[in-house]
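In: Quick check, what structure comes out for this input:
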Amino acid sequence: MNRQPTVLILTAQYGNGHYQTAQTLKTGFLQKGIDQVYICDLYGEAYPGIDAFAKELLRKSFSKFGAPLYKMFYYGTDKLSSKGLAYFYQHAGKKRLIELIELYRPTVILTTFPLQAAPYLKSKERVDIPTYTVITDYCVHPLWLHPMIHRYFVATDEVKEALMDYGINHHSISVSGIPIRDGFNQHNFSYRLKMKYGLHPRKKTILFVGGGLGILPNMKNIIHQLSKNKQIQLVIVCGKNKEMEDMLRPLAFLYPGQVHLVGYIDDIHELFLISDCLVSKPGAISLTEAAATSLPLVIYKPNPGQEKENAKYFIEKGAALLAQSEDEIISQVERVILSSDVSNKMKENLMNISKTKSKDRIVEEILHITMTNQILTGGGL
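Out: Predicted coordinates for the structure are as follows:
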């Protein structure tokens, strides 16, 4: 009798994207009737003190002084040999991972962050558990790669080609797209939805999303400038950043009905569906959500590393505009709002990037491989 798969999803909470992807995939397995699915923040559990320190360093890397250091790390590690940082990476979290394997006895390991402990164990310590990796960017860094990873799920054909340039067999790569929450795959826009959030049904809506680490600086001036146009309305998602919400609240009173502040919201996809332009940092998840909803976007000042590479991909595809300053945010937003030609072309290009049902594709492929392996091995893994 075939054993139902047990899935261990390994991730990290540096920003929101990796962990959010893990949660999305867990939902996908649960929807398929697989109820033994566990998410582990491997570094957070293995090294809580170091993990907190690393998150603080990452936060500071978005500052004027930290950005060059992160740039050096991201592009410098591209050239490190297995005797350098990659060697450390293969061993980081290994002890905790062995404990998790003994606890949950997984038949599938899935990673949404470049964690090499799992494939390293498979190659060196005879832990024969298939390992799958979802690359959560529109680019690839070699720290994602290991010869014992069973299959890679990637965002685009370009990422697949980059993996092949690193020597990964094309049979081990699936162009699935990046999995996002189900709500972003819906397109049931209605004026009633705008009314739900107190928005004018005929005004153009600009959505500001700050991202998991930091917010757009000098938001007050940007709001003042954009609010001069009475035919637009601004929605600023503050999330759990109470300080930001308190700082901007006077502007909501100054521009009643035009400036709307939103705290943490589960149904953020609804705001994407009713907006005409998104202003955001280029996290891969936010970009994927914009593509899924064909929401024209203005990317603000990408940080060196994966943000810059993600932004580059969308800009080169004509799916986003770049703003490096406050003035450019204002001018680029106005360009999207005032020109239907610009807006419609961006929507078309976003549709070309978008891949629907990525979550289901990944889950179904992993389950198909798992069940096939069970049949070939006589019912056991």
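In: Only C-alpha atoms from now on, for both contacts and neighbour counts.
Out: Will do.
In: Other residues contacting stretch 304-315?
Out: 67-68, 70-71, 74-75, 137-139, 281-284, 299, 302, 320-322 (CA atoms under 8 Å, 6 or more residues apart in numbering).
In: burial measure for the closest residue to residue 44 other than its chain neighbours, as a count.
Out: Spatial nearest neighbour of residue 44, excluding adjacent residues (CA to CA, 6 or more residues apart in numbering): residue 51 at 5.4 Å. Neighbours of residue 51 under the rule other CA atoms under 10 Å: 19.
In: this one next, for a side-by-side:
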Amino acid sequence: MGKRLLILTAGMGAGHDAVAAELARRMARRDVETSVVDVLDLLPLRLGHGMRRMYEEMVRSAPWLYEGIYQAFFVSRRPPPSSPLTELLANRLDARMRELPPDAVVSTFHIAAQATGRLRDSGRLIVPSVVLVTDFAVHRMWLHAGNDRYLCPDDRAARTVMERTGRPASGHAPVVRPEFRRRRVPGSVLRDAAGARPDDRIVLISAGAWGVGRVEETAQGLAASGRYVPVVLCGRNERLRERVYGPALGWRDDMPKLMAGAYALIDNAAGLTCREAFACGLPVISYRPIPGHGRDGAAAMESAGLSCYARTPGELIRALDRLKDEAARRVRARRAAALFDAVPAERVIGSVLG
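Out: Got it, this is the predicted structure:
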């Protein structure tokens, strides 16, 4: 009988789901039966749907409110407080796992990590629980000493996790689709979509799956410089796409091809899109990041030498100008490529499964 793996995610944007799906694909190739569950869907009375909508609206319309919540609950060296929501989710997850008991559980979202840690600590979860951290800046809501092992963005984050939980932690290679790791050969897909000339430097501006952030102003500033052609990636936000003056794209499944034709990526979330760009060898500049984990993630990536964090319009243009130096681009690309030399997440999880 083959091993069964339960992967927990949450539809907060698209990044957590994409990591869970790619991990499931890789584990299936190892003959592991995988199930992917959105923990928000386990909550009764459409609570999960309400949480998703509330978070989206805060990030879109009231970032100051999310910043306040983040500072109050996410930023601290103390363990997270006990929460009725976490206990409710743990109970619902316990009932779900009794229906089809897994041989191990992997969490790719912090609320799921809290629930599995609580279940493991109380003895209700008797199989290993692994947390795959998807944020570059590891906040305390990821951390619960009940979990067995942590897979972190890099070794520096892993050391922090070990200090604060006492649990084994290590860096792992980013979990991105294999198409992003193939040799980056510039094509015409992005140039055609942007209506750009052969010598134009096209800069992708990512607004995430929900199309959030002040990306319209960013695009206007780049266009006004006369040096770069901005293309805004609006995700599923069609209203944003209609508002952007200049090239703008909706949800796309051909991101590897788009990135192959880009000069740089401007990002505001420090999430999966950055890892995909790293895999492609595309330089990343963080600018006007969303509050909380987006801002802290941008700072963490810059500290690791993976990207540049521009704080002003002038800094953004200067950061893009520096990328004209091919030697500087190669240095950045080597640092990003080194992330993929770490142990693959599926190998660690396979060893946990036995």
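In: In strands, which of the contacts of stretch 304-315 of the first structure fall?
Out: Within the contacts of stretch 304-315 of the first structure, residues falling in strands by DSSP state E are 299, 320, 321, 322.
In: Okay, and the counterpart of residue 288 of the first structure in the second structure sits in which element?
Out: In the second structure, the residue paired with residue 288 of the first structure is residue 275, using TM-score structural alignment. Assigned by DSSP states H and E, residue 275 of the second structure falls within helix 272-280.
In: That helix vs the first structure, average distance?
Out: When the first structure is superposed, helix 272-280 of the second structure averages 2.0 Å from its matched positions, counting by mean CA distance after the TM-score superposition for the first structure.
In: helices or strands up against that helix?
Out: helix 15-29, helix 255-260, strand 264-267, strand 284-287, helix 326-338 (3 or more CA pairs under 8 Å, 6 or more residues apart in numbering; DSSP states H and E).
In: matching residues in the first structure for the first one?
Out: In the comparison with the first structure, helix 15-29 of the second structure aligns to the range 17-31 (TM-score structural alignment).
In: how about that stretch: buried residues?
Out: 17-29 (16 or more other CA atoms under 10 Å).
In: post-alignment, that stretch versus the second structure, mean distance?
Out: Comparison of stretch 17-31 of the first structure with the second structure after fitting gives an average deviation of 1.5 Å (mean CA distance after the TM-score superposition for the first structure).
In: centroid residue for the first structure?
Out: Residue closest to the mean C-alpha point of the first structure, counted by CA atoms, centre = their mean, is residue 285 at 2.7 Å.
In: Out of the helices and strands packed on helix 272-280 of the second structure, which gets nearest to residue 143 of the second structure?
Out: Minimum separation from residue 143 of the second structure across these (CA to CA) falls at helix 15-29, 16.8 Å.
In: Can you tell me which helices and strands the closest one packs against?
Out: Applying 3+ CA pairs under 8 Å, 6+ apart, one finds that helix 15-29 of the second structure makes contact with strand 4-9, strand 33-38, helix 272-280, helix 345-353.
In: before we move on, back to that, just the buried ones out of the contacts of stretch 304-315 of the first structure, please.
Out: The buried subset of those - by 16+ other CA under 10 Å - is 67, 70-71, 74, 137-139, 281-284, 299, 302, 320-322.
In: picking up where we left off before, possible to save the helices and strands packed on helix 272-280 of the second structure as CSV with distance to residue 312 of the second structure?
Out: Output for those, formatted as CSV (distance: least, CA to CA, whole Å):
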stretch, distance to residue 312 of the second structure
helix 15-29, 27
helix 255-260, 24
strand 264-267, 13
strand 284-287, 8
helix 326-338, 21
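In: thinking again about what came up before, residues in contact with the match of residue 288 of the first structure?
Out: 174, 176.
In: ok, it to residue 269 of the second structure distance?
Out: 11 Å (CA to CA, to the nearest Å).
In: next one: residue 190 of the second structure
Out: To residue 269 of the second structure, residue 190 of the second structure is 22 Å away according to CA to CA.
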